[in-house]
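**Q** no sequence on this one, just coordinates:
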């Protein structure tokens, strides 16, 4: 868990926290590697869109930021591990962005995912937090997956989005529709591995969420889109492809292969010729 307090420049220590007070913003970020900040390195570790947003809000408000997101987290992990810590933080804002990891796993269980996401959003909302969620883009397009593998994953992402639609309708959460922004498919907003946003991608996410919050009445300057980090060198690109991308693809193939074979068998069963009567002539 990465937690810090930010105060407005020139001020002393922050005031005694008052839950819901406009000038003291408690922000908890729940989710996976995207909210953890992978793809946006900083001297003290991964930064990412949630922390960029927290820093921008801190220019006009006292902020206590609790980053609970971890790489590889599934929806079940968020409910079991991250949610209790988030509730302890008593956030005024809580981002709940998770689920893509579930769509790439053979243990995919949409009913359980639905129960877990509704539970997480419900507990946060009941405590008074303004919950921020998303509708996901077609990430198979970003990864450049072959259509044979992309099609079933795309269907899963659609189911996940429908679950987030229900969360939105039930709890009135803020929702960022990533697919509504064509720039989401720009190469510049993705890191070398194409699995995580680049610094520019994280900054764009922070900016879009910030604009939603400003529309809700929170006053602050939106996050900057100006990148401060160095672009990856060719050696960094090669190292990422060898050390991260190739192993990830291998793991997903091993995990999804049995499911994929079952799907192909099920879909082709009615088209295969049955046994013929009599022997060869």
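**A** Structure received. Being a predicted model, the structure only gives us computed values, none of them experimental. Numbers count the residues shown, from 1 in each chain.
**Q** C-alpha from now on. contacts and neighbour counts both.
**A** Noted.
**Q** Confirm for me that residue 90 is in contact with residue 127.
**A** Yes - under the criterion of C-alpha atoms under 8 Å, residue 90 makes contact with residue 127 at 7.1 Å.
**Q** Below is structure B, check it against A:
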């Protein structure tokens, strides 16, 4: 379940997206008893889409293991609300856990860092993604999820892991995610097959191919999100600059933290303080 990351964007095989989830599924079962895999993730999905559209289908499918990785697209919308996001994710995780499904979750890097945006534009997005990650950590603890942390600098700064758009993993990155989840599941006896290989099987896209992608599909991606987010992001950037000039930037952090604490408190969740800086 989730968005383009789980759909497999960045790892194209035979004209279609594959991605980490499909790679992981190949190593969950054995040759004579392969795992049955279905991917419900859709590019651009928000937590609302996961809760309202994907979750009912997944619950009807009744999986033994289900990944719930979503939230980055929410940070790119003017409608971002950490309380609503937390409530939706909690309902999805609760419904799956109640039927015995083991959850896979992950915290993710913020898009501002990935795109190397100027600080006034990047900081609001980073603040939002930190809040999303804190919610995911808290829910992962509540429901005993297998959790993967891929927001650390070592992961983000390794450009060999990322595709031309700088937001989605390339084949190497998708393989790394699948291998790390496989390792965690194997330790619990939930993955009995071989882990996916670490090295890409497809040739890396040339510089020309990357340039073509950025000029076509990449431009369209940016345009679609700018239509929704850009007016508000400019306002957020203006607030960043004003507070920086006054030496009161910490006030924005406090506002975001208070909103996060309120959201977690409404779900009777304790803030994962050790993760607040991520």
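**A** Arrived safely. Note that the coordinates shown come from a computational prediction; the quantities given were computed from them, not determined experimentally.
**Q** And the TM-score between these chains?
**A** Remark: TM-score between the superposed chains equals 0.81 [TM-score structural alignment, normalised by the length of structure 2]; 243 aligned residues with a C-alpha RMSD of 2.2 Å.
**Q** So which of residue 90 and residue 127 of structure 1 has more stuff around it?
**A** Using other C-alpha atoms under 10 Å, the more surrounded residue of residue 90 of structure 1 and residue 127 is residue 90, with 18 against 13.
**Q** Tell me the counterpart of that one in structure 2.
**A** Using TM-score structural alignment as the criterion, residue 90 of structure 1 maps onto residue 62 of structure 2.
**Q** need the contact list for its match.
**A** 99, 101 (C-alpha atoms under 8 Å, 6 or more residues apart in numbering).
**Q** what does the one 3 residues further on give?
**A** Contact analysis of residue 65 of structure 2 by C-alpha under 8 Å, 6+ apart lists 101-104.
**Q** Mind putting those residues into TSV with neighbour count, distance to residue 78 of structure 2 and secondary structure?
**A** Listed next are the contacts of residue 65 of structure 2 as TSV, based on neighbours: other C-alpha atoms under 10 Å; distance: C-alpha to C-alpha, whole Å; DSSP: H, G, I helix; E, B strand; the rest coil:
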residue	neighbour count	distance to residue 78 of structure 2	secondary structure
101	19	33	coil
102	19	32	strand
103	21	29	strand
104	21	28	strand
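**Q** any chance of those in JSON lines, plus distance to residue 58 of structure 2?
**A** Formatted as JSON lines, those follow (distance: C-alpha to C-alpha, whole Å):
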{"residue": "101", "distance to residue 58 of structure 2": "10"}
{"residue": "102", "distance to residue 58 of structure 2": "13"}
{"residue": "103", "distance to residue 58 of structure 2": "12"}
{"residue": "104", "distance to residue 58 of structure 2": "14"}
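**Q** where along the stretch 151-278 of structure 2 do the helices fall?
**A** With DSSP state H, counting those that start in this stretch as the criterion, the stretch 151-278 of structure 2 has helices at 153-156, 171-187, 207-213, 219-246, 250-266.
**Q** Same list (these) but as a markdown table, adding mean neighbour count and distance to residue 126 of structure 2.
**A** As requested, the helices of the stretch 151-278 of structure 2 are arranged in a markdown table below (neighbours: other C-alpha atoms under 10 Å; distance: least, C-alpha to C-alpha, whole Å):
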| stretch | mean neighbour count | distance to residue 126 of structure 2 |
| --- | --- | --- |
| helix 153-156 | 14 | 13 |
| helix 171-187 | 22 | 21 |
| helix 207-213 | 13 | 26 |
| helix 219-246 | 14 | 12 |
| helix 250-266 | 16 | 11 |
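**Q** now residue 66 of structure 1: how far from residue 169 of structure 1?
**A** Using C-alpha to C-alpha, to the nearest Å, we find residue 66 of structure 1 at a distance of 26 Å from residue 169 of structure 1.
**Q** tell me the contacts of the aligned partner of residue 149 of structure 1 in structure 2?
**A** Counting by TM-score structural alignment, residue 149 of structure 1 corresponds to residue 121 in structure 2. By C-alpha under 8 Å, 6+ apart, residue 121 of structure 2 lies in contact with 112, 233-234, 236-237.
**Q** Now with 6 Å, please.
**A** Applying C-alpha atoms under 6 Å, 6 or more residues apart in numbering, we find residue 121 of structure 2 in contact with residue 237.
**Q** in which helix or strand would I find it?
**A** helix 119-143 (DSSP states H and E).
**Q** Is residue 27 of structure 2 in contact with residue 195, as I believe?
**A** Yes - counting by C-alpha atoms under 6 Å, residue 27 of structure 2 touches residue 195, with 5.1 Å between them.
**Q** Where do the helices of the stretch 1-150 of structure 2 begin and end?
**A** Per DSSP H, counting those that start in this stretch, the stretch 1-150 of structure 2 carries helices over the ranges 4-7, 20-26, 47-49, 55-61, 72-75, 82-98, 111-114, 119-143.
**Q** What residues sit buried inside the third one?
**A** By that I understand helix 47-49 of structure 2. Of the residues in helix 47-49 of structure 2, 47-49 count as buried by neighbour count, 16 or more other C-alpha atoms under 10 Å.
**Q** Residue 200 of structure 1 maps to what in structure 2?
**A** So, by TM-score structural alignment, residue 200 of structure 1 is matched to residue 172.
**Q** and its match, how far is that from residue 131 of structure 2?
**A** In terms of C-alpha to C-alpha, residue 172 of structure 2 sits 28 Å off from residue 131 of structure 2.
**Q** circling back to that earlier point, what would the helices of the stretch 1-150 of structure 2 look like in a markdown table with distance to residue 213 of structure 2?
**A** Below are those laid out as a markdown table (distance: least, C-alpha to C-alpha, whole Å):
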| stretch | distance to residue 213 of structure 2 |
| --- | --- |
| helix 4-7 | 16 |
| helix 20-26 | 21 |
| helix 47-49 | 27 |
| helix 55-61 | 32 |
| helix 72-75 | 20 |
| helix 82-98 | 31 |
| helix 111-114 | 17 |
| helix 119-143 | 23 |
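**Q** Nearest to residue 182 of structure 2, out of those?
**A** Across the helices of the stretch 1-150 of structure 2, the minimum distance to residue 182 of structure 2, taken as C-alpha to C-alpha, is reached by helix 20-26, at 6.4 Å.
**Q** which residues touch the residue of structure 2 most remote from its centre?
**A** No residue in structure 2 sits farther from the centre than residue 246, which is 33.9 Å out by C-alpha atoms, centre = their mean. Residues counted as contacts of residue 246 of structure 2 (C-alpha under 6 Å, 6+ apart): none.
**Q** With residue 133 of structure 2 instead?
**A** Shown in contact with residue 133 of structure 2 (C-alpha under 6 Å, 6+ apart): residue 107.
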